[in-house]
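>>> what follows is a predicted structure for the sequence shown.
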Amino acid sequence: MAEKTKAGDSLMETIKTIFWALIIAGVFRTLFFQPFWIPTGSMKDTLLIGDFLFVNKMAYGYSRHSCPFSACPISGRIWAGEPERGDVVVFRHPVTGADFVKRLIGMPGDTIQVTNGQLTVNGTPYPQQDAGLFTEIKEPQGSQGTEPACSNAPVEQGGICEKQRLIETDLSGRSYATLNVSDFPNRHQDSTNVYNVPEGHYFFMGDNRDNSQDSRVSQQLMGVGYVPYENLIGRVDRVMFSSAGRSLFYFWTWRSDRFFKKVE
């Protein structure tokens, strides 16, 4: 009987340990840093498919979207912090509810337009400096097995896929890399109407400009559109580590040069 009692006590202690570990992990994830795994190439080459990072949730304060399933009992935003132009941000998609990561391009009240691939904000074209080619292998990438778009298409499997790399500088003087696949002026990504960002909303774009679902597509068409302030989850500051394989557990595919890499 004593042995059964000890076994029962041991089981209860294990259950309690797991319970409190989950509570602590949940509080940490909600209040401080949320893990995020990059599944698509829309932010190349700033973020690559397979990058693993922690989202700084303290940067902008907290809203109902700070909790899993948008379950935080918060109206509006508390301990609010203002995002800065050029931040790389994880936010909740206003229509689908999925978590997206993009670069903050437009602040409330801004006017935005893309003309033949050049971004103009508040009437000022962003300068673009040629930074050579971004190259990668033409093969399925990440857990979704997506293949990259190539400016030198057609490219056979295993061949070198190329894209033009540009350094863009925004109104605040912040510079970052963008990728260009095509120069077709009639592509909706490369030539747009003028967007007027409403108060309390933000405009986001992917750095991989020709391969990004972002604010250039309206919410009526299931795009991102203008993102409300309360939908911002946090800022991306650093890549913790990165895997070029289909899973983070494929340690032999880890990219050692991206460990603790600062996100510009």
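That came in fine, so what should we check first?

>>> use CA for all of it now, contacts and neighbours both
Fine.

>>> my guess is Leu11 is in a strand, correct?
No - using DSSP: H, G, I helix; E, B strand; the rest coil, the assignment for Leu11 is helix, not a strand.

>>> how about Pro83, secondary structure?
Put simply, Pro83 is coil when judged by three-state DSSP.

>>> oh, that last question was meant for Leu53, not what I typed.
strand.

>>> who's in contact with it?
Contacts for Leu53 (C-alpha atoms under 8 Å, 6 or more residues apart in numbering) come out as Pro35, Phe36, Trp37, Val236, Arg238, Val239, Met240, Phe241.

>>> isn't the second one up against Phe52?
I take that to be Phe36. Yes - between Phe36 and Phe52 there is a contact under C-alpha atoms under 8 Å: 5.9 Å.

>>> of those two, who's got more company?
Phe52 (23 against 18; other C-alpha atoms under 10 Å).

>>> about what we covered before: of all the contacts of Leu53, which two lie farthest apart?
Val236 and Phe241 (13.3 Å; C-alpha to C-alpha).

>>> would you list the contacts of Leu53 in JSON lines and tack on secondary structure?
Conversion of the contacts of Leu53 to JSON lines gives the following (three-state DSSP):
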{"residue": "Pro35", "secondary structure": "strand"}
{"residue": "Phe36", "secondary structure": "strand"}
{"residue": "Trp37", "secondary structure": "strand"}
{"residue": "Val236", "secondary structure": "strand"}
{"residue": "Arg238", "secondary structure": "strand"}
{"residue": "Val239", "secondary structure": "strand"}
{"residue": "Met240", "secondary structure": "strand"}
{"residue": "Phe241", "secondary structure": "strand"}
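
>>> dump those residues into TSV; add distance to Thr17 as well.
Output for those, formatted as TSV (distance: C-alpha to C-alpha, whole Å):
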residue	distance to Thr17
Pro35	22
Phe36	25
Trp37	27
Val236	31
Arg238	31
Val239	30
Met240	27
Phe241	28
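
>>> name the residues of stretch 122-130 that are buried.
Residues of stretch 122-130 classed as buried by neighbour count (16 or more other C-alpha atoms under 10 Å): Pro125, Tyr126, Gln128.

>>> one more structure, for comparison:
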Amino acid sequence: MAEQTTNSIKQFIKDILFVAVFYVLFTTFAWGSFHIPSGSMEPTLEVGDRIFVSKFAYGYNQYSFYFDPPILKDRVLSSNPERGDVAVFTLSRNGETTDFIKRVIGLPGDKIMMRNGRLFINDKLIERNLVRQVTYTSYLGGERKVNEYEETLPNGVKHRIYEETDQGRYDNTRLFVVPENHYFMMGDNRDGSNDSRGTLGFININNFVGEANITTFSLYDCDQGKDISCLGPIPYGRFFNLID
């Protein structure tokens, strides 16, 4: 009996180790798992969403691995982000690293400017069409009234944005010229996002982690009052959605 118990424990430990190794390899080289802590990407991503991020979409570097070991300063097996991608990137400041998720708006060489809440790319006004007006309770507890627009980028990518006002903090900017190997990133919640218009600046390709592909499940607060399908407190309308 003792020998059988010992063998069972050894097999259990082997199973746990196998699962752990598989998880580390999967989340390092295939899809990483991230959660959304803020409303900067509303309405595309909601606070509480859990998402899978494709790490092989843009290749690998130090930020592809746990604890960001400085073993790969430059990317390997790399490909370039495309305009309209929703991407995760990592920035290191004051000795701490932080993950961000924003949308790729400007490519290397692009000229980007905000004027009265409207986006200009290479001197061209980007089309937006009003979808509806939305009133909801934000994750911080305050009531927000926003216009939801569908914006169409120059390559045809359509996505939704929130605009509370066209005279917000980053609704009138200087002209930005995106440097080589850098990208201009913006949140879809235009008046609730610090991004390349503000202190984040241009994002180097070597800081990209991957492309956000799908919401797996969500801990979204159904009491916010948005048009999201919920069963009691369970926001099943946020489960297994492709990220556009």
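Cool, got the structure. Because the structure is a prediction, the values reported are computed rather than measured.

>>> centroid residue for structure 2?
In structure 2, the centroid-proximal residue (C-alpha atoms, centre = their mean) is Ile101; its distance is 2.8 Å.

>>> so it is in which element?
Using DSSP states H and E, Ile101 of structure 2 sits in strand 96-106.

>>> helices and strands around that strand, which ones?
Judged by 3 or more C-alpha pairs under 8 Å, 6 or more residues apart in numbering; DSSP states H and E, strand 96-106 of structure 2 is in contact with strand 86-93, strand 182-186.

>>> highest average neighbour count across the ones you listed?
Neighbour counts (mean count of other C-alpha atoms under 10 Å) averaged over each of these peak at strand 182-186, with a mean of 25.

>>> what about the helix or strand just after that one, distance to the chain center?
The helix or strand immediately downstream of strand 182-186 of structure 2 is strand 203-204, counting by DSSP H and E. How far strand 203-204 of structure 2 lies from its chain's middle: 15 Å, per C-alpha atoms, centre = their mean, to the nearest Å.

>>> how about stretch 48-59 of structure 2?
Mean-position distance between stretch 48-59 of structure 2 and its chain equals 8 Å (C-alpha atoms, centre = their mean).

>>> in structure 1, what range does it match?
Aligned using TM-score structural alignment, stretch 48-59 of structure 2 spans residues 50-61 in structure 1.

>>> quick one, what contacts the nearest residue in space to Pro125 of structure 1 that is not next to it in sequence?
Leaving aside its sequence neighbours, Pro125 of structure 1 sits nearest to Leu119 (C-alpha to C-alpha, 6 or more residues apart in numbering; 5.9 Å). Going by C-alpha under 8 Å, 6+ apart, Leu119 of structure 1 touches Ile112, Gln113, Pro125, Tyr126.

>>> how big is the offset of the one helix or strand Leu119 of structure 1 maps to relative to structure 2?
Using DSSP H and E, Leu119 of structure 1 sits within strand 118-121. Here the mean offset of strand 118-121 of structure 1 against structure 2 after fitting is 0.7 Å, by mean C-alpha distance after the TM-score superposition for structure 1.

>>> equivalent range in structure 2 for that strand?
Going by TM-score structural alignment: strand 118-121 of structure 1 matches residues 118-121.

>>> structure 1: which residue goes with Ser79 of structure 2?
In structure 1, the residue matched to Ser79 of structure 2 (TM-score structural alignment) is Gly81.

>>> so its match makes contact with Tyr60?
Yes - the pair Gly81 of structure 1 / Tyr60 is scored as a contact, 3.9 Å apart, by C-alpha under 8 Å.

>>> out of those two, which sits in the busier spot?
Neighbour totals were compared for Gly81 of structure 1 and Tyr60, and Tyr60 leads with 21 against 12 (other C-alpha under 10 Å).

>>> Three-state assignment for the more buried one, please.
Here Tyr60 of structure 1 is recorded as coil under three-state DSSP.

>>> could you do Val146 of structure 2 as well?
strand.

>>> before we move on, the earlier item: what's the first helix or strand after the strand holding Ile101 of structure 2?
strand 111-115.

>>> now do that following strand: which elements does it pack against?
Using 3+ C-alpha pairs under 8 Å, 6+ apart: strand 111-115 of structure 2 touches strand 118-121, strand 176-177.

>>> give the buried residues for the longest one.
Buried residues in strand 118-121 of structure 2, defined by neighbour count with 16+ other C-alpha under 10 Å: Leu119, Phe120, Ile121.

>>> map Pro37 of structure 2 onto structure 1.
Using TM-score structural alignment, the partner of Pro37 of structure 2 in structure 1 is Pro39.

>>> actually Tyr183 of structure 2, sorry about that
Taking TM-score structural alignment for the superposition, Tyr183 of structure 2 sits opposite Tyr202 in structure 1.

>>> surely that match and Tyr229 touch.
Yes - here Tyr202 of structure 1 reaches Tyr229: they are 7.0 Å apart, a contact under C-alpha under 8 Å.

>>> enumerate every residue touching the equivalent of Arg235 of structure 1 over in structure 2.
Aligned counterpart of Arg235 of structure 1 in structure 2: Glu211 (TM-score structural alignment). Applying C-alpha under 8 Å, 6+ apart, we find Glu211 of structure 2 in contact with Val53, Ser54, Lys55, Ala57, Tyr58, Asp85, Val86, Ala87, Val88.

>>> that concludes my questions; thank you for your assistance.
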